[in-house]
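**Q** using only what follows, build the 3D model:
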Amino acid sequence: MPKVNTDLSVEQREELLRELKTRFEKNGNRHEGIEWAQVQAKLEADPEKLWSLSEMERTGGEPDVVGHDKETDEYIFYDCSKESPKGRRSVCYDREALESRKKHKPENSVMDMAAAMGIDLLTEEEYRELQKLGDFDTKTSSWVKTPADIRKRGGALFCDRRYNTVFVYHNGADSYYAARGFRGSLRV
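**A** Next up is the predicted model:
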């Protein structure tokens, strides 16, 4: 796979930082006790992570800080768009699932897209934590990281919120739908 240019121009960096700061200030319930200046300092010190956040933003994820890991001193970002990010829908779970499709293959897979963006797929536990911060995926669904024993049997997991409840479902890993994408996380 060719190396992707992860350099942002000064203007792109400034615009992204403005957007992230605005979202951070509007959604204080997601990151109580965390100061934006400290987050921004970490972002400015790590251009590749800033690029990954720009990819999350570009694909409709609306990334925001949802926590701080005191042990590693990392800020945790999740995709916080109300619905599954528009630029990451209609994809099957992984490369193996993509290659197994005989007809009507999607353009990409969740795991390949996440890797190219430099982000991790939310786990079921992280997805449930996100849902404590608001009502997400009330009209869409999002693939979540699938345990190896389920994936080995051809399945993959996805989640959504209906009836004020978070549900976890399974599907064949090679399936894809216009209303199913994926949410990512990034540690900075």
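
**Q** can we go C-alpha only for contacts and neighbour counts from here?
**A** Will do.

**Q** for D174, helix, strand, or coil?
**A** Secondary structure state of D174, per DSSP: H, G, I helix; E, B strand; the rest coil, is coil.

**Q** pull the number of nearby residues for it.
**A** Neighbour count of D174, defined by other CA atoms under 10 Å: 22.

**Q** just the element for L17, please.
**A** L17 belongs to helix 10-26 when elements are defined using DSSP states H and E.

**Q** what sits up against that helix?
**A** W36, Q40, L50, S54, P63, D64, V65 (CA atoms under 8 Å, 6 or more residues apart in numbering).

**Q** chain center to the helix or strand harbouring the second one: distance?
**A** This means Q40. Element membership for Q40 (DSSP H and E) is helix 36-44. How far helix 36-44 lies from its chain's middle: 20 Å, per CA atoms, centre = their mean, to the nearest Å.

**Q** which other helices and strands does it contact?
**A** helix 10-26, helix 47-58 (3 or more CA pairs under 8 Å, 6 or more residues apart in numbering; DSSP states H and E).

**Q** in the protein, mark out all the strands, start to finish.
**A** Remark: strands assigned in the chain by DSSP state E are 63-69, 74-79, 120-121, 141-144, 155-162, 165-172, 180-182, 184-187.

**Q** and for comparison, fold this next one:
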Amino acid sequence: MNTIKKKLLPEQSEELLETLKARFEKNMNRHAGLEWAKIQAKLEADPAKLWSLDEMEISGGEPDVVGYDRETNEYIFYDCSAESPKGRRSICYDHQALEARKEHKPENSALNMATDMGIEILNEEQYRGLQKLGKFDTKTSSWVKTPSDIRKLGGAIFCDRRYDTVFVYHNGAESYYAARGFRGSLRV
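**A** As a prediction, this is how the structure comes out:
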């Protein structure tokens, strides 16, 4: 992807930072003890990461800070929308699955979209961690990073929350549904 496209205009950056700050302040339970000014400084120093967060926002992910990694000095953002991001649904798992479909191909795949956005798809452990911060995907589901042994056999896994419990399921990687998307993470 063109690196010029991975930089926001100053007014876009300002608007996104205001949105992220308001979300950060509204949801302090997700990031107790962290300071917005330090996060904003890191974001302003890395325009490509700010661009990725904007892609998460545009597609309905409502990214928010969910942690800080002391070893790497990175803040961790996850998609925190109540349901799987609307702009990332009706997609199969990966490019191989997309190419395998002979009819009724979806427009894209979760892994392709994540790569294009400069983010990582959540794995099962991260997804379960997100669910400790609130109730997510009570009406939708989200693809999660699938272990290679499952993927080699043609499958992929996804998660959701029903009956106040996080469930992990499987499907053929080429399947797609209007209520299934994916959630991403970004380290800054």
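
**Q** any idea what the TM-score comes out to?
**A** Here the TM-score for the pair of chains, by TM-score structural alignment, normalised by the length of structure 1, is 0.99; 187 aligned residues with a CA RMSD of 0.6 Å.

**Q** against structure 2, where does the helix holding Q40 of structure 1 fall?
**A** Mapped onto structure 2 using TM-score structural alignment, helix 36-44 of structure 1 covers residues 36-44.

**Q** quick one: buried residues of that stretch?
**A** Applying a neighbour-count criterion of 16 or more other CA atoms under 10 Å, one finds W36, I39, Q40, K42, L43 buried in stretch 36-44 of structure 2.

**Q** and those, which is closest to K7 of structure 2?
**A** Closest approach to K7 of structure 2 among these (CA to CA): L43, at 11.9 Å.

**Q** any idea how far R162 of structure 2 is from that closest one?
**A** 35 Å (CA to CA, to the nearest Å).

**Q** quick one: the helix holding L17 of structure 1 to strand 63-69, angle?
**A** If you take axes from the mean of the first three to the mean of the last three CA atoms, to 10 degrees, helix 10-26 of structure 1 sits at 70 degrees to strand 63-69.

**Q** follow-up on the earlier one: among the contacts of helix 10-26 of structure 1, name the buried ones.
**A** Taking 16+ other CA under 10 Å as the criterion, what is buried in those is W36, L50, S54, P63, D64, V65.

**Q** which residues touch the third one?
**A** By that I understand S54 of structure 1. L16.

**Q** what span of structure 2 lines up against the helix holding L17 of structure 1?
**A** The alignment of helix 10-26 of structure 1 onto structure 2 (TM-score structural alignment) spans residues 10-26.

**Q** in the matching stretch, what's buried?
**A** Neighbour-count burial for stretch 10-26 of structure 2 flags S13, L16, L17, L20, K21, R23, F24 (criterion: 16+ other CA under 10 Å).

**Q** translate H104 of structure 1 into the numbering of structure 2.
**A** Aligned partner of H104 of structure 1 by TM-score structural alignment: H104.

**Q** so who does W51 of structure 1 touch?
**A** By CA under 8 Å, 6+ apart, the neighbours of W51 of structure 1 are T6, D7, L8.

**Q** give me the neighbour count for E62 of structure 2.
**A** By the criterion of other CA under 10 Å, E62 of structure 2 has 21 neighbours.

**Q** that one contacts S84, doesn't it?
**A** No - counting by CA atoms under 8 Å, E62 of structure 2 sits too far from S84 to count as a contact (10.1 Å).

**Q** hang on, the earlier thing: as CSV, the contacts of helix 10-26 of structure 1 with distance to Q131 of structure 1 would be great.
**A** Shown next, in CSV, are the contacts of helix 10-26 of structure 1 (distance: CA to CA, whole Å):
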residue, distance to Q131 of structure 1
W36, 22
Q40, 25
L50, 25
S54, 23
P63, 14
D64, 14
V65, 14
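
**Q** of those, which is the nearest to G184 of structure 1?
**A** The shortest gap between G184 of structure 1 and any of the contacts of helix 10-26 of structure 1 belongs to P63, at 8.6 Å (CA to CA).

**Q** now the closest one, nearest residue through space, not along the chain?
**A** D79 (4.3 Å; CA to CA, 6 or more residues apart in numbering).

**Q** list the contacts of the one you found.
**A** M56, G61, E62, P63, D64, P85, R183, G184, S185.

**Q** about what we covered before: looking at the strands of structure 1, which is nearest to L98 of structure 1?
**A** Nearest to L98 of structure 1, of all these, is strand 165-172, at 11.1 Å by CA to CA.

**Q** in that closest one, what's buried?
**A** Buried-residue list, strand 165-172 of structure 1, by 16+ other CA under 10 Å: V166, V168, G172.

**Q** the last one contacts F158, correct?
**A** If I follow you right, that is G172 of structure 1. No - contact criterion CA under 8 Å: G172 of structure 1 and F158 do not qualify, at 10.5 Å.

**Q** rewinding a little: will you turn the buried residues of stretch 10-26 of structure 2 into TSV that also has distance to I121 of structure 2?
**A** Formatted as TSV, the buried residues of stretch 10-26 of structure 2 follow (distance: CA to CA, whole Å):
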residue	distance to I121 of structure 2
S13	23
L16	21
L17	23
L20	20
K21	23
R23	21
F24	21
